[in-house]
Structures are given as structure tokens and as C-alpha cells.
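Visitor: structure here, sequence nowhere to be found:
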């Protein structure tokens, strides 16, 4: 088969399997297997593909047709312009979460060095590592990532090594093993209501780790826990910044205000939906 024939075959298989972005996913897998660029494809689309590459590609296409996430097949996901290792033990980094990172980077400019940063429910480490990567030459900063899952922390450590960053990763059920105080706490905790999980896309429902999805009955369990305990671990005027579900802005912001946080704000994502809530810990309350 030629490159064009192979790509068209992959696209057709994924389309028939109701994969939403069938042509794009077929391309990414072709690129992953053959290493071809788009520019070269347009020039060499009639080039014959080696048998071993054909076999590998069609095997991956079949797995994607079974709704196994593309990122689990390639093992990587781009986030904040960086490449992160991912697998079935971590939530796949999503573009919406970049709003949280961008907000943290903006607020870090207002904090005097040195900065001590905590990422609660770190997963792949994409939030913490992105912040550290883009602040490494601008501010004296140290970071700690916490997760209850040992398997997730293995992925986070691999990502830190790939990016050349020195980070402490700690297995802990939220703050159970935390003893330090931090200039900023960031978190993308599980926030999907338990009864909604069964309605999610198959790629998410069947392949993302349930620990990273289930926010209990009303989706707000982890916000309550983190907000109520964070005052023991935040320095004066420290920031607490959350990613939230699109319908949770009011609830989470009110929780933070009730807990004594000031300057509480809700930030929207590119689709105009509530995506981030942040506030400053007020020691004078």
C-alpha cells in the first residue's frame, strides 16, 4: 500500500467506528508510525509503505476504532507547548487546563521569590511541570506534586526527567503527608458527579482513571476538602487556584469566600465557560 492508500484506509476504518475526528486521528497515527511530515506526505503520498509499518499502523487503527484514546496509543500528549508522557494511570492533559497554568503564571509574577508551589492531585504532573518550566529562569521556585496514585506519580516523575526539572513528588491522600507551607496551591481535582460519569464519552468513561474523574455525589467533594484544609498549608497572601467544571464556578467561589479567601475570581475558557476559580488566603480574617 502507498502512504495515501494506507491513510485513507485508516480514516475509513475510524469513520465507520464513529470516531469523531477520524481523519485527524488517522493522520496522527500515520505520523507516529512512519515519522512522515505533512509536507513530505504531499510530495511522497504514492510512496510504498514497508510491510512492518503497514501492520503496525493498522493494528493501532483497530485499537483506536475500539475507542482506546489516541494518546494511550502514542503514549504522549502536547500541553502548553510541551510533550508529556501519558498512560491509563493519568488523566490526559486537556487544552482547557492550560487556563489554570496561564493564571498561575500570571499570579506568580506578583509573588516575591522564593516561591514554594504545591500541585494537589498532580496526575501526569502537567500543571506543575509546565509552571516550573516557564518560570525556571524568571523566579526562584520549588515545586511539590501530590497524588494518591503511585502509578500516576511514576508518570509524573518520568515527565519531570524528560523536561529536566527537579521536583518532589509525594504519595498522599490530599494533605495527609504535607507539612510545609506554600506560596501557591494549584489543583485540578476530580470534579465529575458520580451519576454523570456513565454519560461521558467512551474514551473518558472506560479509559481515564476513575480516581481522576469521580468528584462524588455533587462533584464538589474535593473542593470542600482542599479549601477547608488549605489554610494550614498556605503562606500569608498565598494563592489557591482550581480548575472547575463549567457549572461549578459559583459554588466553588462561594466556598472560598466563606472560608476567608479574598479577591476571589472566576476565569472563563476559550469557549466562554467558567474554568478556573482563584483566591488569596487572608490571614487577617
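Guide: Perfect, I can see it now. All figures in this text were calculated on a predicted structure; none of them were measured in a lab. Numbering: from 1, shown residues only.

Visitor: every contact and neighbour count from this point should use C-alpha atoms.
Guide: Noted.

Visitor: quick one: contacts of the strand ranked longest in the chain?
Guide: For the chain, the strand that runs over the most residues, judged by DSSP state E, is strand 234-243. With contacts defined as CA atoms under 8 Å, 6 or more residues apart in numbering, strand 234-243 is touched by 97, 100, 104, 181-189, 275-283.

Visitor: ok, 7 Å please
Guide: By CA atoms under 7 Å, 6 or more residues apart in numbering, the list of residues contacting strand 234-243 from outside reads 97, 100, 181-188, 275-283.

Visitor: repeat that for stretch 22-33.
Guide: Here stretch 22-33 has contacts from 7, 10-11, 14-15, 37, 53, 57, 70, 74, using CA under 7 Å, 6+ apart.

Visitor: give me the distance from it to the chain's centre.
Guide: Computed by CA atoms, centre = their mean, to the nearest Å, the separation of stretch 22-33 from the middle of its chain amounts to 22 Å.

Visitor: only the buried residues of that stretch, if you could.
Guide: Residues of stretch 22-33 classed as buried by neighbour count (16 or more other CA atoms under 10 Å): 22-23, 25-31, 33.

Visitor: can you lay out these as JSON lines showing secondary structure and distance to residue 61?
Guide: Listed next are the buried residues of stretch 22-33 as JSON lines, based on DSSP: H, G, I helix; E, B strand; the rest coil; distance: CA to CA, whole Å:
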{"residue": "22", "secondary structure": "helix", "distance to residue 61": "10"}
{"residue": "23", "secondary structure": "helix", "distance to residue 61": "11"}
{"residue": "25", "secondary structure": "helix", "distance to residue 61": "9"}
{"residue": "26", "secondary structure": "helix", "distance to residue 61": "7"}
{"residue": "27", "secondary structure": "helix", "distance to residue 61": "10"}
{"residue": "28", "secondary structure": "helix", "distance to residue 61": "10"}
{"residue": "29", "secondary structure": "helix", "distance to residue 61": "7"}
{"residue": "30", "secondary structure": "helix", "distance to residue 61": "9"}
{"residue": "31", "secondary structure": "helix", "distance to residue 61": "12"}
{"residue": "33", "secondary structure": "helix", "distance to residue 61": "11"}
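
Visitor: below is structure B, check it against A:
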């Protein structure tokens, strides 16, 4: 498109939707709206009430549309993803938090609140924290909770810390560089994790948006997809308070295998939860 001074918002939205739909983007209307709103500083209300409003950020919007057509996920282009009512910044080495992971927050939040009411606080350890999504959702929902986000990536830890600051909970969220429990001291009421759980050989078969843009080490769970669960099961007992819980996201077909790993390590399955699609998604264990 030739450079122009500006273009009416309503017309621009139709143009963006047509470009994405013509390229076969499944959610063309939604992605077009997200891109146009973000780069123009407008809202859905603006599109309805003032569709003739002139948008001047045409170059930025066209470049974003080009990136989306090339396969880059829309939230990578925007640089953030909304999760559990929070807006979380993304970075190259963080997994994009998905709605399915909100199932884990829902599963353990009552325990966090009950523990905080009884003990005056709830100490949470989030293994493989990435953007900080799980831990930050819990500490924003329970003001007496404190959390440590653990990751091997400096980039992820910096992103999680920045998200905590943006949300105003930096005083109750800290980061620690560690491979699982290697550098972890102390005990926690709750250990949570959305670990890598895709078998190594399956990663190349994933959607391009996942395979090419999510960090591989946030996906790759080893030959059978279960290595992280074995590491968590072998180490969690040394860092759990009496009566503590371990809450885990799992792949849709891993309930039996992950349950077996933890039961062999002496844990009991407390609860299991399905995601919005009806798939097994969360297991909660206690000792």
C-alpha cells in the first residue's frame, strides 16, 4: 500500500481483515482488530462510535500484518498476552501463556487463600516461571501470598520481574535462576509448574506458530515428554511444608503417566481438573 497521511479506522479494519483472511489466517477478524487497535491506540468502542477517525500509523500496521501473514503469532507481534486478568509482557525466551493454564490457577487458588488465612502467608514456588504467569496470578489474587519464580533463562527471569513490577507486586515476587530445584533452598506451601511436556520427536509436528516462535526448551519434555515431572517428583518433597501441595499442568494424554510417577515417589493425587476443552490439564498432589 502506498504511503498515505491517514486512513479511516473502519476502512483500515476492513482492509486488515481482508489481508489476513486472504492469506488464510484462521482468526483474521480478531487478529486484524488486535493489530489495528494496538498500533493505532484505538479500541472497539472507537471503531463503533468513530469509524471515520483517521489513523496515521499505517506503516506500523502494515508491517505487523506482514509478520502475522508470515506465521508469527499475533501476541508475539503485540509483545504481550492477557492472562487471568493481567497483561503480561512476552519475550523471546518465554512461553506465551495460554488460557488452559488458567485451569492450574483456578485449581490451587483456594488452597493459597486457605493457607494464607491460616498461616498469615502462603509461600509459592513456580518452577519454569517464564512470564511469571502462574505465580503472578496467585499473588495478585491473594495479597498475603509471596512467590519465587524459577527459570534457567535470564531473559525469562527479567521478563517475569518486569511483569511483577508492572502489576505492583514486586515486593511479593522474586526470581531465582535454577534448573528445577538445583539452587533452591527453603520450604514452600505450594509448588506449581507448567513444565515442558512435549516429547522431543513431536515438536517438529506442532503448529508453526508454536514450533517456530515458542522457545524450544519451554516445550521439550525429553524423549517421552515426562522428564520434568520426574525431576519435580524427586525433588519437591525436600521443599514442601507439611501439608503442602504440588500443582502441575500436564499434556492431555499424560494423566496416568504423571500420576504414576508421583505415586511411586510417595505422593497422593488430591485432585485432577479438565480445561475448557474437556481435556485432562491439571493434577494436584500432596504427600
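Guide: Cool, got the structure. Since we're looking at a predicted model, the values are computed, not measured.

Visitor: quick one: TM-score?
Guide: In this superposition the chains share a TM-score of 0.93, using TM-score structural alignment, normalised by the length of the first structure; 276 aligned residues with a CA RMSD of 1.3 Å.

Visitor: next SSE downstream of the longest strand of the first structure?
Guide: Counting by DSSP states H and E, the element after strand 234-243 of the first structure in chain order, helix or strand, is helix 249-258.

Visitor: mind listing the helices in the stretch 1-150 of the second structure by residue range?
Guide: Along the stretch 1-150 of the second structure, the stretches classed as helices by DSSP state H, counting those that start in this stretch are 9-22, 28-40, 44-49, 58-69, 74-78, 102-119, 133-141.

Visitor: ok, which of those comes nearest residue 227 of the second structure?
Guide: In terms of CA to CA, the element of those nearest to residue 227 of the second structure is helix 102-119, at 19.8 Å.

Visitor: now do the closest one: which elements does it pack against?
Guide: When contacts are defined as 3 or more CA pairs under 7 Å, 6 or more residues apart in numbering; DSSP states H and E, helix 102-119 of the second structure packs onto strand 122-127, helix 133-141, strand 240-249.

Visitor: contacts for it?
Guide: Contacts for helix 102-119 of the second structure (CA under 7 Å, 6+ apart): 84, 121-122, 134, 138, 142, 144-145, 247-249, 275, 282.

Visitor: which stretch among the helices of the stretch 1-150 of the second structure comes nearest residue 269 of the second structure?
Guide: Using CA to CA, the nearest of the helices of the stretch 1-150 of the second structure to residue 269 of the second structure is helix 102-119, at 13.0 Å.

Visitor: list the buried residues of that closest one.
Guide: Neighbour counts over helix 102-119 of the second structure (16+ other CA under 10 Å) mark 102-105, 107-109, 111-113, 115-116 as buried.

Visitor: farthest pair in the contacts of stretch 22-33 of the first structure?
Guide: Checking the contacts of stretch 22-33 of the first structure with CA to CA, the most distant pair is 15 and 37, at 22.4 Å.

Visitor: compare these two (neighbour count), which wins?
Guide: residue 15 (16 against 12; other CA atoms under 10 Å).

Visitor: quick one: what's aligned to the more buried one in the second structure?
Guide: Using TM-score structural alignment, the equivalent of residue 15 of the first structure in the second structure is residue 21.

Visitor: residue 31 of the first structure maps to what in the second structure?
Guide: Residue pairing (TM-score structural alignment): residue 31 of the first structure is matched to residue 37 of the second structure.

Visitor: look up how far residue 75 of the second structure lies from that match.
Guide: Residue 37 of the second structure sits at a distance of 13 Å from residue 75 of the second structure (criterion: CA to CA, to the nearest Å).

Visitor: cool, and residue 143 of the second structure?
Guide: To residue 75 of the second structure, residue 143 of the second structure is 28 Å away according to CA to CA.

Visitor: how about the contacts made by the residue nearest to the spatial centre of the first structure?
Guide: Centroid-nearest residue in the first structure, with CA atoms, centre = their mean: residue 93, separated by 2.8 Å. Contacts of residue 93 of the first structure were listed using CA under 7 Å, 6+ apart, and they are 77, 79, 126.

Visitor: thinking again about what came up before, using TSV, lay out the buried residues of stretch 22-33 of the first structure together with distance to residue 223 of the first structure.
Guide: Converted to TSV, these look like this (distance: CA to CA, whole Å):
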residue	distance to residue 223 of the first structure
22	36
23	38
25	35
26	38
27	39
28	36
29	37
30	41
31	40
33	41
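
Visitor: the helices in the stretch 151-285 of the first structure, which residues?
Guide: Using DSSP H, counting those that start in this stretch, helices in the stretch 151-285 of the first structure cover 202-207, 221-230, 249-258.

Visitor: now distance to residue 146 of the first structure and mean neighbour count too, for these, in a markdown table please.
Guide: Shown next, in a markdown table, are the helices of the stretch 151-285 of the first structure (distance: least, CA to CA, whole Å; neighbours: other CA atoms under 10 Å):
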| stretch | distance to residue 146 of the first structure | mean neighbour count |
| --- | --- | --- |
| helix 202-207 | 22 | 16 |
| helix 221-230 | 12 | 17 |
| helix 249-258 | 21 | 17 |
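
Visitor: residue 176 of the first structure is nearest to which of those?
Guide: Of the helices of the stretch 151-285 of the first structure, nearest to residue 176 of the first structure by CA to CA is helix 221-230, at 10.0 Å.

Visitor: onto which residues of the second structure does the closest one map?
Guide: Under TM-score structural alignment, the match for helix 221-230 of the first structure is residues 227-236.

Visitor: over to stretch 64-75 of the first structure?
Guide: Under TM-score structural alignment, stretch 64-75 of the first structure corresponds to residues 68-79 of the second structure.
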